[in-house]
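>>> Predicted model and sequence below, questions to follow.
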Amino acid sequence: MKIRYCKSVIRNNYGYGLTMIGLGIFAVYINSSSVFSYLWIFLGILQAGTSYYRQRYQYLTIKEDKLIRHTIIPKSIALSDIRRVKKFMDSYKIETHNQSLRIEKNFIEKESLHKLNLFLENFKPKVSATLR
């Protein structure tokens, strides 16, 4: 199951990246000897690349045995290792015995957020004897 980003998040990041590239090209046109002009182009490419990555891989993937949050360095948690799911107003915190994963609700589209809520409501975390 894929938990998707809001389209507005991806679109805004992509637009911001293109704007930075445009400003960088304009700055190079005005003053090609300035390193900062090229920095704008580089940062714009990074921003647009991040937007492309988010569109391709989306926010979360829930497979049969693990949950993966896609970032530059993807973070995954085995579903069997989950000890606790904390629900906050604007996020979820999923904890294992040695790591945690925060899921921000603001980035998730409404339909995917509904799927995630159903999954977390039906999910029964494994509680060890040491936590009781």
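Sure thing, it's come through.
>>> alpha carbons only for contacts and neighbour counts from here, please
Will do.
>>> Now do the residue sitting nearest the centre point of the chain against Met20, distance only.
With distances taken as C-alpha atoms, centre = their mean, Tyr59 lies nearest the centre of the chain, 4.4 Å away. Between Tyr59 and Met20 the distance is 24 Å, computed by C-alpha to C-alpha, to the nearest Å.
>>> for comparison:
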Amino acid sequence: MTIRYSKKAFRRDLILGSVFLIFGIFFIAEEPDNVIRYGFLVVSLLHLISGLYQLKMPYLKLENGKITKGGLISKSIPLSEVVRIRKFAGDYTLYTSDKKLKINSELVNKTELNRLDELMRSIDVPLDETPPKDYKHS
């Protein structure tokens, strides 16, 4: 089972990459001798690469009893070692005896958010849900 990145995160990285690229080209054209101006191009490339990665690769992958969170440095946790799951503000944190894996729900594709909720509830460990705070308006 795979859970994809949200389109919002993908678009954000592509827009930021494009904006930094435009600024980088403008500043390099104005002052080509200033090395610091090339930082815009580096940041632009990082955002564009991140956006393309999010387009091609899944955010979460569940296979062989192991959940893997994608990214520059991927993290894996065997589901059999999960001792506790905490849900706070829509994000899930899976705990083992020595590791933790945080799943950011804003990076999950909205159409697959229900599948993520079902997956977390299917794991046979306690699920700590922090209830929304009740504000009293006067």
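Ah, there it is. Since the structure is predicted, the reported quantities are computational estimates derived from the model, not experimental observations.
>>> how much space between Ile22 of structure 2 and Ile15 of structure 2?
Counting by C-alpha to C-alpha - Ile22 of structure 2 and Ile15 of structure 2 are separated by 11 Å.
>>> my read: Gly65 of structure 2 touches Ser80, true?
Yes: the pair Gly65 of structure 2 / Ser80 is scored as a contact, 7.1 Å apart, by C-alpha atoms under 8 Å.
>>> Any idea how many residues pack against the nearest residue to Ser6 of structure 2 once chain neighbours are set aside?
Of all residues not flanking Ser6 of structure 2 in the chain, Asn109 sits nearest, at 3.7 Å (C-alpha to C-alpha, 6 or more residues apart in numbering). Counted by other C-alpha atoms under 10 Å, the residues lying close to Asn109 of structure 2 total 19.
>>> Asn109 of structure 2 -> structure 1?
Here Asn109 of structure 2 is matched to Glu109 in structure 1, going by TM-score structural alignment.
>>> Tell me which residues touch its match, please.
Glu109 of structure 1 makes contact with 3-7, according to C-alpha atoms under 8 Å, 6 or more residues apart in numbering.
>>> The longest helix anywhere in structure 2 vs structure 1, average distance?
The longest helix of structure 2 (DSSP state H) is helix 7-30. By mean C-alpha distance after the TM-score superposition for structure 1, the fitted helix 7-30 of structure 2 averages 0.9 Å away from its aligned residues in structure 1.
>>> Give the buried residues for the helix or strand just after that helix.
Once the chain leaves helix 7-30 of structure 2, the next helix or strand it forms, by DSSP states H and E, is helix 39-56. Buried residues in helix 39-56 of structure 2, counted by 16 or more other C-alpha atoms under 10 Å: 40-41, 43-45, 47-48, 50-51, 53-55.
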